[in-house]
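Peer 1: What follows is a predicted protein model with its sequence.
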Amino acid sequence: MIRLVAARRPTTVRDVALAAGVSPKTVSNVVNGYARVTPETRERVQRQIDALGYRPQAAGRQLRQGRTGMVTLAVPGIEMPYFAELSSQVVRAARRHGLTVVVEQTDADLEREREVAAGLPTRFADGLVFSPLEMPPEELVSVPHTPLVLLGEHAVGVEADRVSIDGVAVGTEGTEHLVATGRRCVAALGLKPTLHDTASQRLRGYRAALAAAGLPCGDELLLRVEDWTREDGEAAADRLVALRRDGVPVDGVLAMNDVLAMGLLRGLRRHGVRVPEDVAVVGIDDVPESAYCTPTLTTVALDRAAVAEAALRLLVERLADPDLPPREVVAPHRLVVRESSAPPAAR
């Protein structure tokens, strides 16, 4: 016996509008990410979209708008844990907006950054979410026609939509934590030959925290590296141990990212330096591995999900209204205390 089952009628804009108590036009504005919808109305409509399982016909909508529904995310390196997770979060945020992401890796190379900014090779993208490290501010100002959202602290002052982190506050909070656990000679790990804006801000926070505590922050406490890698972090352990042997009693380190910090942990262990008993270590980023290394790593966590969601929201609003003034969102951060800096009372 063959049983015929009636197909369920797809949910329409009118169904959502009726359930939410708004007009079909308002539902369309929410779906398309238009800015001129109150947060309360947007939340009410989104609840009904989720409850009814409404799925906009993206292809038709994009054709009507003259768009492809594709955006480019350009980052220095997707092999870097921070940018790997950030890319994943951007893809998730884009999916919620009905967009597809193409990820480009620039390798922090100036020419590659210029190519990406010029729309190569993804000329079809509706917008660009961009984390540059090398492009001068004057070039970023003149990025052609494509809606742009900058990520990070590079080229602060450029008139463009941006999602940033308060690098000074991040450096200050990580250093203040080390001071609060009784460290009195704190080094900073991660200054590159070219001091980028991210490192520069974190260094300012480090210095401000030490100055406020009346502690030394001389140049001998700046552990320089070629890059922010595990290998560079491990190599820095040799110099830190040499400093301690020469009478500089380093007992704490603020690393400019978690990857450096984890390399440092390995190097200190190789030298028989105990963490945190002899030297406490704090990283920045809170990449997933930081909760699983030995010892687990204290870090200043940067909210990558918030960065991604804010970037996509700014981009969608820019696509809807190209005449909006430049906007900036500062993503939150928080200190996550683990074993690498446990104060004496906690050990």
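Peer 2: Good, I have the coordinates.

Peer 1: okay, CA-based contacts and neighbour counts for the rest of this
Peer 2: OK.

Peer 1: Contacts only, for the most centrally placed residue in the chain.
Peer 2: Note on the chain: the residue nearest the mean C-alpha position is Arg304, at 4.5 Å, using C-alpha atoms, centre = their mean. Residues counted as contacts of Arg304 (C-alpha atoms under 8 Å, 6 or more residues apart in numbering) are 85-86, 89.

Peer 1: Val336: which of those residues is nearest?
Peer 2: Glu85 (17.7 Å; C-alpha to C-alpha).

Peer 1: roughly how far out does the host helix or strand of the closest one sit from the chain middle?
Peer 2: Glu85 belongs to helix 81-96 when assigned by DSSP states H and E. The chain centre lies 9 Å from the centre of helix 81-96; the measure is C-alpha atoms, centre = their mean, to the nearest Å.

Peer 1: which other residues reach it?
Peer 2: 73, 75-78, 100-101, 103, 259, 285, 287, 304-305, 307-309, 312.

Peer 1: among these, which are in helices?
Peer 2: Cross-referencing those against helices under DSSP state H gives 259, 304-305, 307-309, 312.

Peer 1: Export those to JSON lines and append columns for distance to Gln62.
Peer 2: Below are those laid out as JSON lines (distance: C-alpha to C-alpha, whole Å):
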{"residue": "Val259", "distance to Gln62": "40"}
{"residue": "Arg304", "distance to Gln62": "28"}
{"residue": "Ala305", "distance to Gln62": "26"}
{"residue": "Val307", "distance to Gln62": "25"}
{"residue": "Ala308", "distance to Gln62": "22"}
{"residue": "Glu309", "distance to Gln62": "21"}
{"residue": "Leu312", "distance to Gln62": "16"}
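
Peer 1: and here's the other structure:
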Amino acid sequence: MAATLHDVARLAGVSIKTVSNVIHEYPHIRPATRARVEQAIAELGYTPNLTARSLRSGRTGAIALAVPELGLSYFAELAAAVIEAAEEAGVVVLVEQTGGDRDRELELLRSPRLKMTDGLIFSPLGMGQDDVDRLEVPYPLVVLGERIFDGPADHVTMRNVEAARAATEYLLASGRRRIAIIGAHEGEVIGSAGLRLRGYREALDAAGVAYDESIIGHTTLWHRSNGARCMRELLDRGAEFDAVFGLNDTLALGAMRVLQESGRRVPEDVAVVGFDDLDEAGYSIPSLTTVDPGQAWIARTAVSTLMERIADPDAAGPPRLLLADFRIVERESAPADRLAPAAVPTR
């Protein structure tokens, strides 16, 4: 039979209360007493009853993370970073995959499975601004992403507009003027695609470069195959451009493959910049210049913010919008010091 708290107390020659104080790291215990209890725990192989502890404390020691799709490198890397930060905070993570489907996201917010956790880090994709009231939930919640703003929960996200503007300015500064977009969403205003397209347009306007719809590649999903398809469509219709801004790295890598297949040299003929700074971006040929939007900071901040709400839901104050810093990561696909304008007419 498994060792009990009573067994540990009997072997160590102390009270059950003293054993409990040692397990819970109560500071005012004599070193010799603590050593005897710890030795007894080791000898007996005693494991604390976490279920009973959670009933007493009202906490499970677990949090949930909901993302659209773990098959996308961004969300896989985000999940890994959240798990690492949670381990440092002493909790485990239960990961849910919603598929970016609104109904599944709404169902998750009401799911009884969340009773097994102390709070949720939630990255919606199907839900939108009209669903803001659905975030009024009876448990600690931190929202990620760019689908819902000004809600009743803490929101940790990236500076999409500013970062996309900086990426576009980076290409403009190198002399590129015909900068194609890969990954725009038709009619989107709020969301990653809409916000990044806004930053792109702001940079063009500031530089006096006209916006040209003919070099905007639209898609729905942000998979590598969609980036490749967008690029083929631009080339098939004879679009003229000397640079490409993929609205995420996965799109940019798909587009870059098609450029190379078509005989375009990267970066000599077409410079390419992505967004996300995925691990694989550093290993493509050529390696991908990209925007690091602060993913590691987002993961750590989401966990620490959620843990604050779990510790004291009432004392943490009103909902907060927490924004990550970003930086341009210069690599071979668009090296600023060696780019020269390609021979493409401006309009």
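Peer 2: Sure, I can see it. Note that this is a predicted model, so its numbers are computed, not measured.

Peer 1: Output the residue interval of structure 2 matched by the helix holding Glu85 of structure 1.
Peer 2: Using TM-score structural alignment, the residues of structure 2 aligned to helix 81-96 of structure 1 are 73-88.

Peer 1: for Pro121 of structure 1, what are its contacts?
Peer 2: By C-alpha under 8 Å, 6+ apart, the contact set of Pro121 of structure 1 is Glu115.

Peer 1: do you know how far it is from Arg95 of structure 1?
Peer 2: Applying C-alpha to C-alpha, to the nearest Å, the value for Pro121 of structure 1 to Arg95 of structure 1 is 22 Å.

Peer 1: so stretch 318-327 of structure 2 matches what in structure 1?
Peer 2: Mapping stretch 318-327 of structure 2 onto structure 1 (TM-score structural alignment) gives residues 325-334.

Peer 1: Identify the residues contacting the matching stretch?
Peer 2: Residues contacting stretch 325-334 of structure 1 (C-alpha under 8 Å, 6+ apart): 159-166, 170, 300-303, 306-307, 310, 314.

Peer 1: 6 Å - rerun?
Peer 2: With contact meaning C-alpha atoms under 6 Å, 6 or more residues apart in numbering, stretch 325-334 of structure 1 is reached by 159-165, 300-303, 307.

Peer 1: And stretch 244-264 of structure 2, by the same measure?
Peer 2: 179-183, 222-224, 227-228, 231, 272-276.

Peer 1: ok, back up a step: corresponding residue for the residue nearest to the centre of structure 1 in structure 2?
Peer 2: Arg304 of structure 1 maps onto Gln295 in structure 2, by TM-score structural alignment.

Peer 1: Next: Val186 of structure 1.
Peer 2: In structure 2, Val186 of structure 1 lands on Ile179 (TM-score structural alignment).

Peer 1: ok, its match to Asn248 of structure 2 distance?
Peer 2: 15 Å.

Peer 1: ok so, going back, so for the match of stretch 318-327 of structure 2, what gets flagged as buried?
Peer 2: Using 16 or more other C-alpha atoms under 10 Å as the test for burial, stretch 325-334 of structure 1 gives 328-329, 331, 333-334.

Peer 1: Looking at these, which one is closest to Ala213 of structure 1?
Peer 2: Among the buried residues of stretch 325-334 of structure 1, and counting by C-alpha to C-alpha, the member closest to Ala213 of structure 1 is Arg334, at 20.8 Å.

Peer 1: In which helix or strand does the closest one reside?
Peer 2: strand 333-336.

Peer 1: Following superposition onto structure 2, what is the mean distance for that strand?
Peer 2: Superposed on structure 2, strand 333-336 of structure 1 shows a mean distance to its aligned partners of 0.7 Å (mean C-alpha distance after the TM-score superposition for structure 1).

Peer 1: Off-centre distance for that strand?
Peer 2: Centroid displacement of strand 333-336 of structure 1 relative to its chain, using C-alpha atoms, centre = their mean, is 13 Å.

Peer 1: And for stretch 268-285 of structure 2?
Peer 2: 19 Å.

Peer 1: how about it, aligned to which bit of structure 1?
Peer 2: Using TM-score structural alignment, stretch 268-285 of structure 2 pairs with 277-294 in structure 1.

Peer 1: can you map out the helices along the stretch 151-300 of structure 1?
Peer 2: 167-180, 197-212, 230-245, 258-270 (DSSP state H, counting those that start in this stretch).

Peer 1: contacts for the second one?
Peer 2: Put plainly, it is helix 197-212 of structure 1. 153-154, 167-169, 171-172, 175-176.

Peer 1: Next, the buried residues of it.
Peer 2: 197-210.

Peer 1: repeat for the shortest one
Peer 2: Of the residues in helix 258-270 of structure 1, those buried under the neighbour-count criterion (16+ other C-alpha under 10 Å) are 258-268.

Peer 1: and the angle for that helix with helix 81-96?
Peer 2: Angle, helix 258-270 of structure 1 to helix 81-96, by axes from the mean of the first three to the mean of the last three C-alpha atoms, to 10 degrees: 150 degrees.

Peer 1: What distance do you get for Val13 of structure 1 to Ser28 of structure 1?
Peer 2: Val13 of structure 1 sits 7 Å away from Ser28 of structure 1, going by C-alpha to C-alpha.

Peer 1: and if you look at Ala108 of structure 1?
Peer 2: Note on Ala108 of structure 1: its distance to Ser28 of structure 1, by C-alpha to C-alpha, is 39 Å.

Peer 1: Equivalent analysis for Arg114 of structure 1, please.
Peer 2: 36 Å.
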